[in-house]
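Asker: here is my input, please return the structure:
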Amino acid sequence: MTSSSAVVAPPRLAWFLRGQLLDRAALILSWAAVATEFFILALSGEPAPGYTGVVLVAAGLVLGRTRRLAGLMVVALGAVAASLLATEFVAMWTVVVFALFSVAVRGSRAVVALLIAGIPVYLALVLREHGDFQASGALVATACCAAGVAVGSAIRAQQGYLESMRQRALDAEATAGLAIERGIAEERVRIARDLHDVVGHEVAVLGMYLGVAEVSLSEGNAATRTALESARASVRRVLHETQLILTVLRRGGDDDPTSPAPDMSQLPALVETFRTAGVEVELVASGDTGELDPTVSLAAYRIVQEALTNAQRHGRGKVKLVITRTEGQLKIVAENKNASLQRSHTGARGYGLVGMRERALSAGGRLSVDDDGTRFRVTAILTTKGGIIR
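Answerer: Below is the predicted model of the structure:
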């Protein structure tokens, strides 16, 4: 039986609408606005207090790359200072808009971000307009802040939707592959059953009749007796070959069923085989993994094996494998860099992920995958006795 599976191409955002690219563009525009504001203030002979807003906004942009909301608060504070202390302030609240967009597109809570930055900017501009709550500048600035958050959130949501569609496509492809494999296994079992019940039975009956015929021959039919003996020997060989075929069909290409199942006690040997193959593996193990439920131990071994295989095929650099045994739980984390963004989004990894999830579920655990485009992390949490994790 042969089969072919086409790689499902999931939908993607146009390159100019991708959140990471737009986030970088917003950062570049923000720094351009800061530089422009600085030169405008310098050329106009602005007093020293007028530069407070520019300095705070610049500090907020730096801080915002690691701490999003904290950086946004500093940027908003800088825009407020520029509105109250400087003669030119428009560029600073445009930076607030860009910062709100970046924060939203990178996944922070949009409403909280808008409250942190939008309200201070609005109130500062109202104060600049002598308490006019309907001042056009204040209303326009607030509307632009809301628009920045809305656009960032929309792009973030669209990316999440497309990512879920991509994962669904990969899971569907992997599930189709599993269905094909199950069909092949069922077909093997059916053929083996037919061989045993029909062919094997008929061949055995044939051998019995040949024996009866041989016994019934008279003493003078030596040639016929020799032919019957040869025929019975051929029947025995057919039965032997049929038995071998049945063994192969029922085994289905898996490991020798008479050999013991692997478990976590063989983990060092498994890691060493990957190191021998050229994979740099950093193994960090804590806790005793010896006394585990056999089902859990087998599932953990197979999950580690598949995770290292994925790392070898689709990743680059050192693989960090952390195995932690705590009270009642066994945690497995395997992480390394993606070989490239393009390869990380192919369907080659889908089958292995489905297999690892099924292994984890079979042992009463759970498995999660974190892929940010640059690093790929697999985390499995199993209970040491095979119970279900809530």
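Asker: from now on I want contacts and neighbour counts done on CA atoms only, so please keep to that.
Answerer: Will do.
Asker: now the lengthiest strand in the chain: how far from the chain's centre is it?
Answerer: Across the chain, the longest stretch assigned as strand under DSSP state E is strand 315-326. Centroid displacement of strand 315-326 relative to its chain, using Cα atoms, centre = their mean, to the nearest Å, is 15 Å.
Asker: centre of the chain to the following helix or strand past it, how far?
Answerer: Scanning forward in sequence from strand 315-326 by DSSP states H and E, the next helix or strand is strand 329-338. The chain centroid and the centroid of strand 329-338 are separated by 11 Å under Cα atoms, centre = their mean.
Asker: following up with a second sequence; could you model it the same way so I can compare the two?
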Amino acid sequence: MTPLERSNVPPRSWMRGGRTLYLVTGGAISAAIIAEAIRVGSERPVPLGGALAVVLLAVGSVMSLRFPHIGLLIASCAALTAGVFGWEPLVEWSCAVFLLFAVTLRRGRPILMAVSTAIPVLIGTLSSRELGDPIATTIGVVISIGAGAGIAFGLRSQTQYRFALEQRAEDAVATREVEAQRRVAEERLRIARDLHDVVGHEVAVVSMNIGVAEVVLPEDATQAREALRNARTGIRNVLNETQRILELLRTAEDHPGSAPTPGLTLIPDLIESYRQIGLRVDADLRVDVDAEVSGSVGVTLYRVLQETLTNAHRYGRGSATVSCWSSPGRVHLEVRNAPHDDRRQSGSGLGLIGLRERISQAGGTVTIDGNSVVFVVSVELPTTDGLPT
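Answerer: Model (predicted):
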């Protein structure tokens, strides 16, 4: 899930790039409230409208730290109160615009914030006779409020965009090595399957023909029979060497600089790699990988888990639950995650199509079920597939 999907939550980069501006705005509002309080206190008698406006400004500014919309509305009503009671609401109007800027910078929603600020400020300024021409006053209110909300939202959008780029770069760095290992391992696995299916078949045909030749040879063909026995020995050596190559391609334990083929033994490392890029994963792994699951089935489970965790990271709320267990002749994998609230934030579905195809080729079954609360992928595979491990 990218930061742009969380439009109502201030991103972490805002704390780095916008905190100074936010604090400066807060300082300006505080200074204006203090100056207004001094001006009201210097009047004799103390004007009721001015006193109430100062109180509303102070209360609204403090409340905006915890409840931005409510606090902004209260501070905006300070201008309304001042104007209705005959006090010049120029400071209250200015403070409302500054507070609108700060709240929009922090929370977004510029239209909602601007409208909730404009209505009481406009009524208060038009009620006051101290601000001159009503048309000019109205234009000034609209322009100032629109500028405050628009500039804040523009800065916020720029910050979110920059944060999204930073997050994508971090994700790319974190997953680059995993992706490179995946490509190398898939190529090794393809070569191993070709050796097993093609070379193994051809060697078996040659061995069978040698056996036929031995049967039909005359009894006195001693030299020819000895040559066939030597050929059969060579065939066995080829089979042994091929088997060792297959084992090397599938494990790479004795090959310096090459990553092992993905499997159940590497699933904890895979889960940890997603934790490092921000996905919270609760894992329950209860499978005896050495005794129960063949190498190719382990590869399939690894790829399925990789795809589901990628989807949970991109399109979920930042957490997932992984369960893996075995039953007689079968191995099971279940991944649960909470989908994002915004239904528009979803993928193309091609990853799930590829996941179904991979599981079908391995002789397994998959169930994908989701609603607004939880998205579940349940996989069941046979523990062996007949390929050498």
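Asker: what helices and strands are in contact with the longest strand of structure 1?
Answerer: Strand 315-326 of structure 1 makes packing contacts with strand 281-286, strand 329-338 when contacts are defined by 3 or more Cα pairs under 8 Å, 6 or more residues apart in numbering; DSSP states H and E.
Asker: which residues in the stretch 151-300 of structure 1 form helices?
Answerer: 200-216, 222-251, 267-276, 294-314 (DSSP state H, counting those that start in this stretch).
Asker: distance from the chain centre to the first one, please.
Answerer: Once both centres are worked out by Cα atoms, centre = their mean, helix 200-216 of structure 1 turns out to sit 60 Å from its chain's centre.
Asker: output the contacting helices and strands for it.
Answerer: If contacts are counted by 3+ Cα pairs under 8 Å, 6+ apart, helix 200-216 of structure 1 sits against helix 222-251.
Asker: name the residues of the helix it packs on that are buried.
Answerer: 225, 228, 231-232, 235, 238-239, 242-243, 246, 249-250 (16 or more other Cα atoms under 10 Å).
Asker: against which helices or strands is that helix packed?
Answerer: helix 136-194, helix 200-216.
Asker: re earlier: can you redo the buried residues of helix 222-251 of structure 1 as a markdown table with distance to Phe133 of structure 1?
Answerer: Output for those, formatted as a markdown table (distance: Cα to Cα, whole Å):
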| residue | distance to Phe133 of structure 1 |
| --- | --- |
| Arg225 | 117 |
| Leu228 | 113 |
| Ala231 | 108 |
| Arg232 | 107 |
| Val235 | 102 |
| Val238 | 98 |
| Leu239 | 97 |
| Thr242 | 92 |
| Gln243 | 91 |
| Leu246 | 86 |
| Leu249 | 82 |
| Arg250 | 81 |
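Asker: now render the helices and strands packed on strand 315-326 of structure 1 as a markdown table, adding distance to Leu17 of structure 1 and mean neighbour count.
Answerer: Shown next, in a markdown table, are those (distance: least, Cα to Cα, whole Å; neighbours: other Cα atoms under 10 Å):
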| stretch | distance to Leu17 of structure 1 | mean neighbour count |
| --- | --- | --- |
| strand 281-286 | 37 | 14 |
| strand 329-338 | 23 | 22 |
